[in-house]
Structure formats: C-alpha cells, structure tokens
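S.K.: Next come a sequence and a model predicted from it.
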Amino acid sequence: MSSDVFQPGVMPGRLPAAAYEAQFSDLHPALDGHEALVAADRCYFCHDAPCITACPTDIDIPLFIRQIATGTPDAAAKTILTQNIMGGMCARVCPTETLCEEACVREAAEGKPVLIGQLQRYATDHLQAQGIHPFSRGATTGKRIAVVGAGPAGLACAHRLAMLGHDVVVHDARPKPGGLNEYGIAAYKTPDGFAQAEVDWLLKIGGIEIKHGLALGDGVKLDGLRAVYDAVFLGIGLAGVNALGAEGEDKDGVSDAVDFIAELRQASDVAQVPIGRDVVVIGGGMTAVDAAVQAKLLGALNVTLVYRRGRDRMNASVFEQDLAASKGVRIVTHAVPVAVHGNGAVREIEFEYVDDAMQGTGQTLKLAADQVFKAIGQTLEGEGLPVLDGRKIKVDANGRTSVDDVWAGGDCASGGDDLTVTAVAEGRDAAEDMHRVLMGDDG
C-alpha cells in the first residue's frame, strides 16, 4: 500500500491505481441464470404474501419470482415494471432488508429471506439489456403537463403520464436527469453508468421532453407553469443542507456529504477525488453511511461516523451500519458537534456526549480531522411553493397540494419515507390521479 495513505491533508490517489476498480466494484454482483433459478426456488409463493404489503410500490413479488422460476424473466420484469418503472435501480439501492425481505416468510422461519432484491435486478436487467421497453403510449389526450425535478418521483410520474397519452416536459436544475439516483447514491451501488442507462431506457416510452438548467425559482416559476400547462408535478427533492450549528463550521475542509457523493459519482476517475487521512462524517442516515464507506474506499486512514442518538435510532439500516463497520468505519453515538478547530482549515472537531433526551453530559470527545462531511438532513428550497407541512410540501393521499392543478411527491412532499422506492410510488400514484382529474373522471 502506498505511503501516501498515511500522509495528513486532503489529497487524491491515496491508493495504488489498480486498487480502485476493486474498491468500487458492484456491492451485490448480479445473479447468473442458475443462481436466479436456485434463489427463486426458495420462494413459497404465498397467497397472502407479506412481502407485497411491505413493498411501497406493491409489486406482486410471488408472481415475478414464479415467472423467473419458470424461465420467463422478461415477463417477470414486466410484472415489476408495471408497478415500479425504476425497478432496476430500486433493486440495487432499496433497503430490502427492512422492507420485503424482512417480511419474507423464509426470514421469519429461517432467518434467511428469499433474495427478492437480487431477483428483481436479475429480471429487470435481463429485459433492459435487450433494449426492450414493454410499454407503449396511450392515445394522445392533448394535455401537456410540467414535471419539475428529474429524480425518481418526477421520472416515474412522467413515464406514467406518457403511458396515459399525455405530453410531458420535465424541468431539472442539473445537467443530467436522475436526481439522487445519478448524484446522491454511493458509486459502488450503481456502477457502470446504470443510472443514466435506466433513464435512457425509461424515455423510450416517448412523449417526454427534458429541459436542463431550470430550478423552481431560478428559471421556473410555479405560476408561470400553471399558466402554460394543464397540470404541474413537483418532484424537486430537498436541495438545501442543514447547518451543524457548531462554532467554526465554516472552516475549509467542512463540506456537505451530498456534494462529496455527487463529485465521486460524476468523476471520470475516482482516484482523482481528493480525500483526507482523518475523515469525520456527521449523521446517521444512508447519506452518512455512503459518504463514510466511500471515504474509506478512497484510502482514508481513519473514518469516524458520529451520530447524535443511539444506533437503534439511525435511519441507516442495520445492514448499512454493518457494511460501514466491515469497511473499517468507526461509529460513535450519542454525540453532537460543538466546535470545529483549526487555523483556517479543520484540524480537529469537538463533540459533546448527550443522553437519550439530547441533554449534554459535560463529557467531550475530540477527533483529529482534515475533512468533515455533514449529513445531518436536507431542507426544501424553492420559491412560491404550495402550503407546507412542517418542512415539506403538504399533500393528500393522492399527492394533491393546496394549489389547484399542482401535485407533489418524493422527498419534497410530506408523509413518505425518503426512499427511492417511495418516491417512485408517489410519482406513479400522482400521475394516475392527475389523469383522472384531467380527463374528468374525478368522481
């Protein structure tokens, strides 16, 4: 191993060039045909399958697994994609261990669930590799709909609207579509450009135009969209990042974990992404774990993830926590940042331990750090938004906002978990409700 690993400061190329490919290889290598048949054979094909109930997109899991078992993976893919048009991505990033697989009868009986996520990936990859798009546009309705945000919610909404015969124009701030799928998920979960390949495949339905460089309040006004389009869907995500509230957090070397992940995802050569020797990540969700693990994979010597509550309160699943620990990430709980020390750039970060009621104990912890990543939650940004419910757009069960002809879904909307699979479900369901209203079928 290169001696550069042990040098302080933030620098690229800490590892030998040949090491990066292995470090950032696929977290869950795809099943081959035989492995898929063996895995599918373990399914009981339950009539009242609890795995379906646990799936936010209501995929008929026993049916698609039976279709794999009978040698028809493309039929299985259509079963999946009918409910979840981004089933390929969700198979890679969805926390199946806390959703469908946790509910699996095999998990309850044996502690070893059917590999639902990997089987879903097998089926959807098989179909998409052939360039097949199993859906076609309905008869043209003459309605034009604006979607703001090309993330999972926006794309799922746009695809379902296109299937129903509407013309859709998607407005997005980034130069590439995909939202968090493209910019916010660990590189080792979706290697080989899968996020963009899935978007390209999704757009084969036709009837969807994407305009880039347009954010709500910066190039796009909600009232302006309402004046031009028959309906609007907001899938703008959460673009802002919460502040630490610690003295000295403006020092060099303190940055947002989402920006670090985006930089890594867009890098043509991950070896050129600079990383510190001593890295501290603050937060307890998937973003925090993704940042911590990738810092370690880039060659950081010491990576510590610090969370203000106990591990049982972390939004990151137990699987994700264990993954971080297996990569050498140290996890510290019940600690909050109070000060960032250093002369211009961070050199040390100080925490105070807190009890379960978040009251300070007076005990402190100081960690050497030349790089600190904040992953303490994101906030809603945008001008002229509909009525909010706390920090998110208030919506009803169908995604309707307080403004006529405006729907919302995904991370920016109230009510759901901040998961890709939930965003897809909300975008899909909002599209169905928009269609009913636009076609005069709204009861």
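M.R.: Cool, the structure landed.
S.K.: From here on, just use CA atoms for contacts and neighbour counts.
M.R.: Fine.
S.K.: how deep is the residue nearest to residue 226 when sequence neighbours are not counted tucked in, by neighbour count?
M.R.: What sits nearest to residue 226 in space, not counting adjacent residues and going by Cα to Cα, 6 or more residues apart in numbering, is residue 232, at 6.7 Å. Residue 232 has 26 neighbours, counted by other Cα atoms under 10 Å.
S.K.: sec struct for residue 232, please.
M.R.: strand (DSSP: H, G, I helix; E, B strand; the rest coil).
S.K.: do you know how far it is from residue 315?
M.R.: For residue 232, the distance to residue 315 equals 31 Å [Cα to Cα, to the nearest Å].
S.K.: Next one: the residue nearest to residue 226 relative to residue 143, how far apart?
M.R.: According to Cα to Cα, residue 232 and residue 143 sit 11 Å apart.
S.K.: Spatially nearest residue to residue 13, not counting backbone neighbours?
M.R.: residue 271 is the one closest to residue 13 (Cα to Cα, 6+ apart), at 5.0 Å.
S.K.: Report the distance from the helix or strand harbouring residue 106 to the chain centre.
M.R.: Remark: residue 106 resides in helix 105-110, with elements defined by DSSP states H and E. Offset of helix 105-110 from its chain centre (Cα atoms, centre = their mean, to the nearest Å): 28 Å.
S.K.: right, and the helix or strand after it?
M.R.: Following helix 105-110 toward the C-terminus (DSSP H and E): helix 116-128.
S.K.: before we move on, the earlier item: quick one: buried residues of the helix holding residue 106?
M.R.: Going by neighbour count (16 or more other Cα atoms under 10 Å), the buried part of helix 105-110 is 105, 106.
S.K.: now what about the longest strand along the chain, what contacts it?
M.R.: In the chain, with assignment by DSSP state E, the single longest strand is strand 360-368. Outside of strand 360-368, the residues within contact range by Cα atoms under 8 Å, 6 or more residues apart in numbering are 278, 280, 347, 348, 349, 350, 351, 352, 353, 354, 355.
S.K.: which residues touch the helix holding residue 106?
M.R.: With Cα under 8 Å, 6+ apart, helix 105-110 has contacts from 43, 44, 50, 101, 102, 112, 113, 114.
S.K.: nearest to residue 180, of these?
M.R.: Closest to residue 180 out of these is residue 101 (23.6 Å), distances taken as Cα to Cα.
S.K.: Put this next to the previous one:
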Amino acid sequence: MATSHQASGIQAARLDAAGIAENFSDLHLPFDAHEAAVAADRCYFCFDAPCMTACPTSIDIPQFIREIQAGHPESAAKTILDQNILGGMCARVCPTETLCEEACVREAAEGKPVEIGRLQRYATDRVMEKNEHPFTRAEATGKRIAVVGAGPAGLAAAHRLAMLGHDVQVYDAREKPGGLNEFGIAAYKSTDDFAQREVDWLLQIGGITMQYGQKLGAQISLDELKEQFDAVFLSIGLAGVNALRAEGEDLKGVRDAVDFIADLRQADDLTTLPVGRNVVVIGGGMTAVDAAVQSKLLGAENVTIAYRRSREEMGASRFEQDLAASKGVKLMFNVMPVAIHGEGAVSEIELEYTEVSGGKVTGTGERFRLVADQVFKAIGQTLQGQPDAIALEGGKIKVDANGRTSVAGVWAGGDCASGGEDLTVTAVAEGRDAAMDIHSSLMG
C-alpha cells in the first residue's frame, strides 16, 4: 500500500493486489439455493403485483419467484428472459431500490422488500451456467436488419429480431460489444467478465453477425444501410460529454468520468491504473457515483462528489448515495465549479455555493477551494454522429412510442433516443419493443 509521505499526484499502485481484489469484489453476493428459497418465501405473489408494473420490461415477477420457490430456477429464468434477454445484467445493475423493490408490498409494510434483484440473478445465473440457450429461431424470413450499436438496446433488438427469423448485422464503433454494460458500469457490479459472457450467451440464438470498429458517420452511413437492409435500428448511445465551461478545464488531471470508468473496466491489472490522492467528481448521477467510489477503492485518500443541486434532486438513488458515503466519499450539494487552478496540472478546484429558484441554478457569490490533483467530469453526455436527416428532440433522436424515427425504415432506442430514463433495463425494453414493431412492419 502507498504510504502517506509519498508525493501527492496521480499514480498507480496506491493499494496492493490483495487490497484491490477485496475492494472490487461482488457488491451483492449471489444467493445459494437455500438463500433463494428463503427469499422467495417472503413474496406474497400479489395478483395486481405493483413490482411488475414498476419494471420497465414488465417481467412477471410473482411468476418467476413462484418458480424459484417450487425449485425450478431454469423455468424462472425463462420467465425473466422472455421479457428481458439481458436479465442477468439487469439483476446486477438495475436500481431495484427505486423500481420493483420500492413498489414491493413488503417494502411498504415492513421496510424490507423481497430481494427481487438477487432472486433474478439466481435464476438467470443457473441458466447461463448450463450454457444452454432457452430460445430457438423461427423459420427464416429472408429479411435483413442492421443494428447500429451493440449496447443493451441494440443487443435486445438483435436477439428478438433473430429469434423471429430475421438475419441481423450488428455494427459497433468499439472493439468489443456490450456498450455501457461493458464500458460504463462500476467493476464491482459486473465481476468476472460477466458483460462479455452474457453477450456470448445471447449470440447463441444464431442469425446475428457482429462487426466492430464501425462508427456511424465514419465507416458506415445511414444511406448505405438503408440501401442494403430492410430496416435499421439505431442504438448509438451518447458518445459526447458536456463541458464544465470553467477556467482551467484543459489542465492535466481533468478528464471525463466515462473515460476513466471505461479504462478501469478494460484494465487487466487494476494496480496499474493511476488515480489521484485528492479526487473531485463533478456531477450527481450514476456515473459520478461510480467514478467516485472506484477512485476510493483504488486508493484515493480524499474523494468528493460536488453537485450543483440538492440531495433530493441528485440523479443517483439514495442507495447509491449511501454506498458512496459508506466507502468514504464526501458528498457536497448546492455547489458548482467556477475554476480549476494549477500550473500545468490541477492542484485546486474552486467551487461556488448555489441556490435554485424556479428550477434554475444560480451562484450565490460565496466561493471556496478544495485541494485536488484529479477532477472527473460527470455532468451528462450528448449525442454524437447522428445523421442530419433524423429529427431530434431534447438533444436526442426523436422517436414515437414504437421507436420509429422521422426517417422511414429507421428505428432508434436506448440512451440516444428521446423518451425514458437512461437505464439498462429501459434500453432493453426499447430495443425489444422496436424489434417487435420492425417485425410487424416487415411482415405486413
């Protein structure tokens, strides 16, 4: 472990391999069979299950828990995967505390919901461990669909389309599939290379081919795809990052939180990943929390999240806020960055207290500074590379309820599209539903 007298600054190996391994172990340990049975016994199997209504993919939660209770986890997994083919990842990363588990009747009555997320993981893990795919393809339709983006929405759409008998070509700008599941989620939520194992398992359906290093607007164009395929589904995510618009933003040591998380997720040895001694993260969403917590787990001594609004307005759930605090991250509310100071590299960040009036954030004029050798920007991402022909809404691709864009034959879903929350489970639902609409459109 690095000692306190070492010079401050961004450096690797602040913790030894054993410390890193302990810090980045599974956030929620999986159930064994007995634990799953006990957890399943707590479900009331409500007829009008509010948990099911709260799930963006509408999984029949009482049904799959009943199947676990009866000792049939594979059947439970089929119930889950019918609605959410990425149910294994969603069981790990979904904010269940603000979705199905918050709606659970036992949460309302006792303050302790049925552990739906961990039960979902138990069932889906059983199926994946058998390395059997529970779905088979329909007879070939002869139709070809292009999916641009191999994140949750694109993978869900590709699987559903392939299952319905279509041939699917998936393009992705990166060197491997998974999107945010692979590059953007905290490592302690998706251990043992789960994101890639899930993609490999999903592709067992057949009928899906993958091409990497293919970016829309560079190696491929929408016009070309429309000519070559019967339909196109865009799930290109949000590749751009908003600027701080603060003096000193270009200093060494200031970087995008999404890039830091991606580097961390792709690192073979986390002891080689440099991190600052005094880290400040600007933002209030899941990316901010993931960057802050992982900085602390890598050995940073002081980590602060600075958010310009109140705790209640923070995008990250209270569970995630409490997780950050439990790891030693300091959360500051109603503060915004106004300048970053340093000679070539960041040494301090200057913040100003804020107040919110009529929904608008303004500075109070009262400023202070924090020592910082690393500053992460986690203030939202923006759409990049969308074709000019496609109409936008709120900075995203405008879609209708079925995922149809303003261009005939082109659908979109996931973070790049207008509509729902930027969650893995929402992206899966949008990809699945767009695939069903594409199928209906192509088959008359």
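M.R.: Nice, I can see it. Not measured: the values here are computed from a predicted model.
S.K.: Need the TM-score between these chains.
M.R.: Superposed pair, TM-score by TM-score structural alignment, normalised by the length of structure 1: 0.98. Supporting alignment: 440 aligned residues with a Cα RMSD of 0.8 Å.
S.K.: quick one on the thing from earlier: which one of the contacts of strand 360-368 of structure 1 sits closest to residue 170 of structure 1?
M.R.: Nearest to residue 170 of structure 1 among the contacts of strand 360-368 of structure 1, counting by Cα to Cα, is residue 280 at 37.0 Å.
S.K.: That closest one pairs with which position in structure 2?
M.R.: Under the alignment (TM-score structural alignment), residue 280 of structure 1 pairs with residue 280 of structure 2.
S.K.: I'd assumed its match was in a strand, is it?
M.R.: Yes. According to three-state DSSP, residue 280 of structure 2 belongs to a strand.
S.K.: Verify the contact between it and residue 306 for me.
M.R.: Yes. Using Cα atoms under 8 Å, residue 280 of structure 2 is in contact with residue 306, at 7.1 Å.
S.K.: how far away is residue 224 of structure 1 from residue 302 of structure 1?
M.R.: Applying Cα to Cα, the value for residue 224 of structure 1 to residue 302 of structure 1 is 50 Å.
S.K.: So for these two, which residue has more residues nearby?
M.R.: Shown here are residue 224 of structure 1 and residue 302; by other Cα under 10 Å, residue 302 has more neighbours (20 against 9).
S.K.: Aligned to that one, what sits in structure 2?
M.R.: Residue 302 of structure 1 maps onto residue 302 in structure 2, by TM-score structural alignment.
S.K.: Residue 280 and residue 306 of structure 2: which has the busier surroundings?
M.R.: With neighbours defined as other Cα under 10 Å, residue 280 of structure 2 and residue 306 compare such that residue 280 has more, 30 against 21.
S.K.: and that one, what does it touch?
M.R.: Contacts here follow Cα under 8 Å, 6+ apart; on that basis residue 280 of structure 2 touches 292, 303, 304, 305, 306, 372, 374, 375, 376.
S.K.: Secondary structure element holding the last one?
M.R.: Remark: residue 376 of structure 2 resides in strand 374-377, with elements defined by DSSP H and E.
S.K.: downstream neighbour of that strand in the secondary structure list?
M.R.: Counting by DSSP H and E, the element after strand 374-377 of structure 2 in chain order, helix or strand, is strand 381-382.
S.K.: Where in structure 1 does that following strand align, residue-wise?
M.R.: Counting by TM-score structural alignment, strand 381-382 of structure 2 falls onto residues 378-379 of structure 1.
S.K.: which residues are contacting the matching stretch?
M.R.: For stretch 378-379 of structure 1, the surrounding residues in contact (Cα under 8 Å, 6+ apart) are 238, 239, 240, 241, 242, 391.
S.K.: Neighbours of the last one, how many?
M.R.: Put plainly, it is residue 391 of structure 1. Each residue near residue 391 of structure 1 was counted by other Cα under 10 Å, and the total is 14.
S.K.: Could you find the counterpart of it in structure 2?
M.R.: By TM-score structural alignment, residue 391 of structure 1 lines up with residue 395.
S.K.: For its match, give me its contacts.
M.R.: 382, 383.
S.K.: Now the longest helix anywhere in structure 1: buried residues?
M.R.: Taking DSSP state H as the criterion, structure 1 has its longest helix at helix 420-438. Residues of helix 420-438 of structure 1 classed as buried: 420-435, 438 (neighbour count, 16+ other Cα under 10 Å).
S.K.: go on, stretch 246-256 of structure 2?
M.R.: 248, 249, 251, 252, 253, 254, 255, 256.
S.K.: which residues in the stretch 251-400 of structure 1 form helices?
M.R.: Here the stretch 251-400 of structure 1 has its helices, by DSSP state H, counting those that start in this stretch, at 257-266, 286-297, 318-326.
S.K.: what's stretch 412-426 of structure 2 aligned against in structure 1?
M.R.: The alignment of stretch 412-426 of structure 2 onto structure 1 (TM-score structural alignment) spans residues 408-422.
S.K.: measure the matching stretch end to end?
M.R.: 13 Å.
S.K.: from the chain's centre, how far out does that stretch sit?
M.R.: Put simply, stretch 408-422 of structure 1 sits 10 Å off its chain's centre (Cα atoms, centre = their mean).
S.K.: Just the buried residues of that stretch, please?
M.R.: For stretch 408-422 of structure 1, the neighbour count (16+ other Cα under 10 Å) marks 408-415, 418-422 as buried.
S.K.: about what we covered before: which elements pack onto the strand holding residue 376 of structure 2?
M.R.: Applying 3 or more Cα pairs under 8 Å, 6 or more residues apart in numbering; DSSP states H and E, one finds that strand 374-377 of structure 2 contacts strand 254-256, strand 278-282.
S.K.: average distance between the longest one and structure 1?
M.R.: Right, strand 278-282 of structure 2. Compared with structure 1 after the fit, strand 278-282 of structure 2 shows a mean deviation of 0.3 Å (mean Cα distance after the TM-score superposition for structure 1).
S.K.: Using neighbour counts, trim the contacts of residue 280 of structure 2 to the buried set.
M.R.: Listed as buried from these are 292, 303, 304, 305, 306, 372, 374, 375, 376; burial here means 16+ other Cα under 10 Å.
S.K.: Pick out whichever of the residues you listed sits closest to residue 260 of structure 2.
M.R.: After measuring those against residue 260 of structure 2 - Cα to Cα - the closest member comes out as residue 376, at 8.2 Å.
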